[in-house]
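*Asks:* Here's a sequence, model it:
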Amino acid sequence: MTVEILDRAILADVKQPPMRNLAAPAAGVLGRIGNLETRLARNNSEIDAAQAVRYKVFVEEMKAQIPQAADRRKRDADAWDLVCDHLLVLDTAIDGDPEDQIVGTYRLLRQDVAENTGGFYSASEFRVDSLLKRHPAKRFMELGRSCVLPQYRTKRTVELLWQGNWAYALKYGVDAMFGCGSFPGTVPEEHALALSFLHHNALVGADWDVSARPELFRTMDLMPSEAINMRKALAALPPLIKGYMRLGAMVGNGAVVDHAFRTTDVLIVLPITSISGRYLNYYGADAGRFAAQVS
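*Replies:* Just a heads-up that it's a prediction; the model follows:
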């Protein structure tokens, strides 16, 4: 299947994006739709609140297993939180402090920061080192720990998260983004349709080749391409992964089962040059001025 056909198929499955509020952004705000806005966490209290949202989603909802100390605090937290930037989605209609308004979050880690600290989180599952070595002149950014509270899992929330990522990437001259995309559960075969669809239609090309670590590798090629119903496969994709595919992302070779978080992970790879032109145009109207808000 060509990229053009895949793009048309995904777009046919998605309604027209909502109109965005293009009023001048408040200081630090990277995007706004209605009462929702996205920006970076400004202090430790907001990072703590983001960790609380992650706990509600990953532990209370998805039954992830985390260290006892973090569980007692009801926070999903690890060492990467100290070096990452934290992108937030806030519902400004909620009364209270900003910490009370956080309804979604994303963790952003630039390559220069990763190289000077503990490396990339996803390197524990995928061979990202080989990808980085193949592109020594490019600047990479890892996206991780994405989660949104159940009542806010809408297209506009996903769109805001992407707009924040895009403004951040522009600010720091990022050439490519990558990160784990997750399916619920630890049995890849339960997602045979969606995983096979990704394997046959969105697998990384030679220049961007990256695969799961050999000792963790689980095949995504679970169904022949001729047996795949594209409509059903698209419907079976988690919203975040579908959103990435819509932008022009690829997936690495092989899945990994994360037993602690009870997920089946694939590696999403999104070179900036691969982003569909229609989305560059859509965000381009105000991406530059929002990027200027990144501090």
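
*Asks:* switch to C-alpha atoms for all contacts and neighbour counts from now on
*Replies:* Fine.

*Asks:* and for stretch 221-237, what are the contacting residues?
*Replies:* Here stretch 221-237 makes contact (C-alpha atoms under 8 Å, 6 or more residues apart in numbering) with 9-10, 13, 189, 191-197, 199-200, 242.

*Asks:* Let's see this one next, to set against the first:
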Amino acid sequence: MAEPQTSLQSAPNTRGTRRLTVRLARDAQDLAAVQRLRWQVFFAEMGAAQILCSEHDAPTPGLDSDAYDAVCDHLLVIDEGAPEDIQVVGTYRLLRESVARGAGGFYSAGEFDLSPLIASAQPGRELLELGRSCVLPAYRTSATIQLLWRGIADYIGQHSIGALFGCASFPGIDPDAHAEALSCLAHHHLAPVECRPVVKDGVALERLPRGSYDERRALFLLPPLVKGYMRVGAQFGDGAYIDHAFNTVDVCVLMPVEAIAGRYASRFSVAA
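*Replies:* Down below sits the predicted model:
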């Protein structure tokens, strides 16, 4: 994997016997730990299916990996007090625009047309794609999330990031099961058309007419990660992608850097 361009200062946090820190992956051993964590969450817990693209792309049992892992930075939350084989308990994969150009594009471009977003980017500022976010069940607490977002906020400042985006997932591959929540996003939370990604081969977000569903219930039914993004002013692309391999329905999320730097970074840095 590519060496991280910068190192992130570890921020200790204590919860019982836990000693949580955040940093970027440093070597192949860190990357393997990330891939084991992702396999445990995406495949063992959520039911993703490892699909072979070719005889040269066979997955390693117990690891979630793809070609992007070698060029991305990987943000890790580590429990320094845990046994060595389970120390990495949370992660985000970070892909900067300048790196994506040399890697054939962003990962999300396989699901969404990102050309409006790329064309609207601020001159001299990079887009940052967030992906492969996961946390072990026992660590799905505010402390872990605070550290992940502190790490992202530090990374934003170090790399002149102008906007964040990525895919967020609803469980399962039946969009009708999420009709209320998807309709709520379409009616109230779409990104401006001039920067709005559009699904390439999926379904419309708007599935129910306004007034035909309970909007409070729809907000309650949103996945926790989507609700977290919305709290910092996230907006969404047009359409949802059915990802059969990962057993999810994906939406494209856009987040302004100012919201992260203002509402999350300062509050979470203090809390962490």
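
*Asks:* rewinding a little: buried among the contacts of stretch 221-237 of the first structure? Need that as a selection in PyMOL.
*Replies:* In PyMOL, this line selects whichever of those come out buried by 16 or more other C-alpha atoms under 10 Å:
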select buried, resi 10+189+191+192+193+194+195+196+197+199+200+242
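
*Asks:* From the contacts of stretch 221-237 of the first structure, which land in strands?
*Replies:* Among these, no member falls in strands (DSSP state E).

*Asks:* Which of the contacts of stretch 221-237 of the first structure sits closest to A52 of the first structure?
*Replies:* K242 (25.8 Å; C-alpha to C-alpha).

*Asks:* The closest one matches what in the second structure?
*Replies:* If you follow K242 of the first structure across to the second structure using TM-score structural alignment, you land on K227.

*Asks:* just to revisit the earlier point, turn the contacts of stretch 221-237 of the first structure into CSV, including distance to G164 of the first structure.
*Replies:* As requested, these are exported to CSV (distance: C-alpha to C-alpha, whole Å):
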residue, distance to G164 of the first structure
A9, 26
I10, 22
D13, 24
E189, 34
H191, 29
A192, 32
L193, 31
A194, 27
L195, 27
S196, 30
F197, 28
H199, 28
H200, 30
K242, 18
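
*Asks:* Let me know the closest of the contacts of stretch 221-237 of the first structure to D78 of the first structure.
*Replies:* Distances from D78 of the first structure to the contacts of stretch 221-237 of the first structure, taken by C-alpha to C-alpha, are shortest for K242, at 27.3 Å.

*Asks:* Run through the residues that contact that closest one.
*Replies:* Residues near K242 of the first structure by C-alpha under 8 Å, 6+ apart: 10, 234.

*Asks:* in the second structure, which helix has the most residues?
*Replies:* Using DSSP state H, we find that the single longest helix of the second structure is helix 142-158.

*Asks:* which secondary structure elements does the helix or strand just after it contact?
*Replies:* Remark: after helix 142-158 of the second structure, the chain's next helix or strand is strand 161-171, criterion DSSP states H and E. In terms of contacts (3 or more C-alpha pairs under 8 Å, 6 or more residues apart in numbering; DSSP states H and E), strand 161-171 of the second structure is packed against strand 126-135, helix 224-231, strand 248-256, helix 257-259.

*Asks:* ok, and what's touching the shortest one?
*Replies:* Same thing as helix 257-259 of the second structure. Contact with helix 257-259 of the second structure is made by 156, 161-164, 232-233, as judged by C-alpha under 8 Å, 6+ apart.

*Asks:* what does G119 of the first structure align to in the second structure?
*Replies:* Checking TM-score structural alignment: G119 of the first structure goes with G105.

*Asks:* Which residue is the nearest non-sequential neighbour of A287 of the first structure?
*Replies:* Once flanking residues are discounted, A287 of the first structure sits nearest to A167: 5.6 Å by C-alpha to C-alpha, 6 or more residues apart in numbering.

*Asks:* The one you found - how many residues pack around it?
*Replies:* Applying other C-alpha atoms under 10 Å, we find 25 residues neighbouring A167 of the first structure.

*Asks:* separation between it and R42 of the first structure?
*Replies:* Going from A167 of the first structure to R42 of the first structure by C-alpha to C-alpha, to the nearest Å gives 16 Å.

*Asks:* same deal with D112 of the first structure?
*Replies:* 21 Å.

*Asks:* for A32 of the second structure, what are its contacts?
*Replies:* By C-alpha under 8 Å, 6+ apart, the contact set of A32 of the second structure is L63.

*Asks:* part of a helix, is it?
*Replies:* Yes: counting by DSSP: H, G, I helix; E, B strand; the rest coil, one finds A32 of the second structure located in a helix.

*Asks:* After alignment, which residue of the first structure pairs with it?
*Replies:* Match for A32 of the second structure (TM-score structural alignment): D48.

*Asks:* again with G237 of the second structure
*Replies:* Counting by TM-score structural alignment, G237 of the second structure corresponds to G252 in the first structure.

*Asks:* burial of its match, as a residue count?
*Replies:* 26.

*Asks:* so it makes contact with L203?
*Replies:* Yes: applying C-alpha atoms under 8 Å, one finds G252 of the first structure in contact with L203, separated by 6.0 Å.

*Asks:* Which residue ranges of the first structure form helices?
*Replies:* Counting by DSSP H, the first structure has helices at residues 3-12, 44-54, 68-73, 98-101, 111-115, 128-134, 155-171, 192-201, 230-236, 239-247, 277-284, 287-291.

*Asks:* Turn the ones you listed into JSON lines, columns for distance to V266 of the first structure.
*Replies:* Below are the helices of the first structure laid out as JSON lines (distance: least, C-alpha to C-alpha, whole Å):
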{"stretch": "helix 3-12", "distance to V266 of the first structure": "19"}
{"stretch": "helix 44-54", "distance to V266 of the first structure": "20"}
{"stretch": "helix 68-73", "distance to V266 of the first structure": "26"}
{"stretch": "helix 98-101", "distance to V266 of the first structure": "30"}
{"stretch": "helix 111-115", "distance to V266 of the first structure": "20"}
{"stretch": "helix 128-134", "distance to V266 of the first structure": "12"}
{"stretch": "helix 155-171", "distance to V266 of the first structure": "18"}
{"stretch": "helix 192-201", "distance to V266 of the first structure": "9"}
{"stretch": "helix 230-236", "distance to V266 of the first structure": "14"}
{"stretch": "helix 239-247", "distance to V266 of the first structure": "9"}
{"stretch": "helix 277-284", "distance to V266 of the first structure": "23"}
{"stretch": "helix 287-291", "distance to V266 of the first structure": "28"}
